[in-house]
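K.L.:
Here is my input; please provide its structure:
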Amino acid sequence: MDILLLFIGAYLLGSISFSYIITKGFKKGDIRKLGSGNAGATNTLRVIGVGPAILVLLLDALKGIVPVWIALSLHYPLITAIVAGGMAIIGHNWPVYYGFKGGKGVATTIGVFVMASFFPSLIAGILVILIIALTRYVSLGSIVFMILTPVLMFVFRSVPVEAALMALLIGLLSIWRHRTNISRLLNGNERKLGQ
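P.N.:
A predicted model of the protein is given here:
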């Protein structure tokens, strides 16, 4: 029962759309109807600027950090903690408060991965920053992070195999959410950072 409550609480926390709330606060309207239409930090950057985007990024990452931290504090296995984080990601992507139309869960996934295994996340994050700096494709960097971090968890054996597999499933969920971005990347018409 406690695990079920943890998962439900993680989903409800994840369902809070900070990009929606902050954009509304700036009286710009519904973030899902502006810019790229995605309820996340990158679209917040496009619509209302750097400061709000950084705030959204941090708050969305916190949605992934908190459930994992709570689960580990309660001495649940790491895989349970990652599943709790996964529930927050599901909440972000399909939020109950906003008609189940949310973002792609990148920042929340970053929060989960950092809590689950810091050094693989750090290495992947540094590489992703370089990729985004060189290409200006945030989506490409996000996709690389989602695959590379779980792979590095396997390589470094920083987490149990079942936890790394769960992280990989979460990464694949994010890649699936990026399927339209992948199509645009392949077709050469994906929007670059700053466009």
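
K.L.:
alpha carbons only for contacts and neighbour counts from here, please
P.N.:
Fine.

K.L.:
For this protein, which segments count as helices?
P.N.:
For the chain, applying DSSP state H gives helices covering 2-14, 18-25, 41-48, 50-73, 78-93, 106-116, 118-135, 138-156, 161-177, 179-187.

K.L.:
Quick check: which of these is nearest to residue 100?
P.N.:
Nearest to residue 100 among those is helix 78-93; the distance by C-alpha to C-alpha comes to 7.4 Å.

K.L.:
which other helices and strands contact the closest one?
P.N.:
For helix 78-93, the helices and strands in contact under the criterion 3 or more C-alpha pairs under 8 Å, 6 or more residues apart in numbering; DSSP states H and E are helix 2-14, helix 50-73, helix 106-116, helix 161-177.

K.L.:
burial measure for residue 107, as a count.
P.N.:
Counted with other C-alpha atoms under 10 Å, residues neighbouring residue 107 total 24.

K.L.:
and residue 6, how many residues sit next to it?
P.N.:
Under the neighbour criterion other C-alpha under 10 Å, residue 6 is assigned a count of 21.

K.L.:
wait, it sits on residue 84?
P.N.:
Yes - counting by C-alpha atoms under 8 Å, residue 6 does reach residue 84; the two are 6.8 Å apart.

K.L.:
before we go on, could you also do this sequence so I can check it against the first one:
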Amino acid sequence: MIVSTLLLALSAVLVSYLIGSVPAASWLARSRGVDIRRVGSGNSGATNVMRALGKGPALLVAAFDILKGALAVWLARALGLPPEWVGLCGVAAVIGHNFSPFLGFKGGKGVATSFGTIAALDPGVGVAAFVMGVATMSLTRHVSAGSLLGGLAAAIVVVALGRPLWLMAVVLGLVALLVWQHRPNIGRLMAGKESRIGEKVR
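P.N.:
Below you'll find the predicted structure:
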């Protein structure tokens, strides 16, 4: 019984990784004749799609990427897995997005997929991240700043609310990965050279 449950959980993590690895940004851009990895930041994510192709395609990619994280969580819950494994499936989806086998184990920065995971795990924490992220983007016109502060808000709220340790670990881990993925952006923000919303790329 224990072995079968473990195999089911591990299979769910693998499937979650594969769900997360579907590179919507890259495939959508390719259908428009654009190699998203060769324009702008080179990331396969909604922000780079917005700069290269516009708001419409970017919204489609963002919605799909959010759904990947949420779907991994919903799948794990539907299988009746313990909450710790549910959280791990969400993390696996984010890792799949960031390091997709379809893109040579490269990808995006995991903002939308992390949000989908966190919002599905704990809607209250997700709302805090969303509000802070959108407010910051509106004020600064920097997607990266909104992403980072939205992640920080999620980390603060999940601890402040005294959520279970496994959930704190998942959220803090995802935020740490998000910050790591944004190292170049942080440098450009500090230097005043970060691109703003609405700027196009060649």
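
K.L.:
what TM-score comes out when they're superposed?
P.N.:
Superposed pair, TM-score by TM-score structural alignment, normalised by the length of the first structure: 0.95. Supporting alignment: 193 aligned residues with a C-alpha RMSD of 1.1 Å.

K.L.:
mind putting the helices and strands packed on helix 78-93 of the first structure in CSV, distance to residue 89 of the first structure included?
P.N.:
What follows is these, written out as CSV (distance: least, C-alpha to C-alpha, whole Å):
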stretch, distance to residue 89 of the first structure
helix 2-14, 6
helix 50-73, 7
helix 106-116, 6
helix 161-177, 8
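
K.L.:
got the helices of the first structure as TSV, with distance to residue 32 of the first structure columns?
P.N.:
Below are the helices of the first structure laid out as TSV (distance: least, C-alpha to C-alpha, whole Å):
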stretch	distance to residue 32 of the first structure
helix 2-14	17
helix 18-25	8
helix 41-48	9
helix 50-73	14
helix 78-93	12
helix 106-116	16
helix 118-135	23
helix 138-156	17
helix 161-177	15
helix 179-187	16
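
K.L.:
picking up where we left off before, now the common contact residues for residue 6 and residue 84 of the first structure.
P.N.:
By C-alpha atoms under 8 Å, 6 or more residues apart in numbering, residue 6 of the first structure and residue 84 have these common neighbours: 67, 71.

K.L.:
check contacts around the residue nearest the centre of the first structure.
P.N.:
Computing the C-alpha centroid of the first structure and ranking residues by C-alpha atoms, centre = their mean puts residue 106 first, at 2.2 Å. With contact taken as C-alpha under 8 Å, 6+ apart, residue 106 of the first structure is in contact with 142, 174.

K.L.:
Alignment lookup: it to the second structure.
P.N.:
With the correspondence set by TM-score structural alignment, residue 106 of the first structure lines up against residue 111 in the second structure.

K.L.:
Next: residue 143 of the first structure.
P.N.:
If you follow residue 143 of the first structure across to the second structure using TM-score structural alignment, you land on residue 148.

K.L.:
and the aligned residue in the first structure for residue 159 of the second structure, how many residues sit next to it?
P.N.:
In the first structure, the residue equivalent to residue 159 of the second structure is residue 154, according to TM-score structural alignment. Around residue 154 of the first structure there are 19 other residues, counting by other C-alpha under 10 Å.

K.L.:
Could you check how far residue 154 of the first structure is from residue 168 of the first structure?
P.N.:
Distance check for residue 154 of the first structure against residue 168 of the first structure: by C-alpha to C-alpha, to the nearest Å, it reads 10 Å.

K.L.:
Next, the contact list for the nearest residue to residue 146 of the second structure once chain neighbours are set aside, please.
P.N.:
Nearest-residue entry for residue 146 of the second structure: residue 133, 4.1 Å, with adjacent residues in sequence omitted and distances by C-alpha to C-alpha, 6 or more residues apart in numbering. Taking C-alpha under 8 Å, 6+ apart, we find residue 133 of the second structure in contact with 145-151.

K.L.:
what do we get in the first structure for residue 133 of the second structure?
P.N.:
In the superposition onto the first structure, residue 133 of the second structure corresponds to residue 128 when matched by TM-score structural alignment.

K.L.:
so residue 178 of the first structure touches residue 104, yeah?
P.N.:
Yes - look at residue 178 of the first structure against residue 104 with C-alpha under 8 Å: they come within range, at 7.1 Å.

K.L.:
neighbour count winner among the two?
P.N.:
More neighbours sit around residue 104 than around the other of residue 178 of the first structure and residue 104, counting by other C-alpha under 10 Å; the figures are 23 against 19.

K.L.:
Quick check, the more buried one in contact with residue 93.
P.N.:
Yes - contact criterion C-alpha under 8 Å: residue 104 of the first structure and residue 93 qualify, at 5.5 Å.

K.L.:
All set now, cheers.
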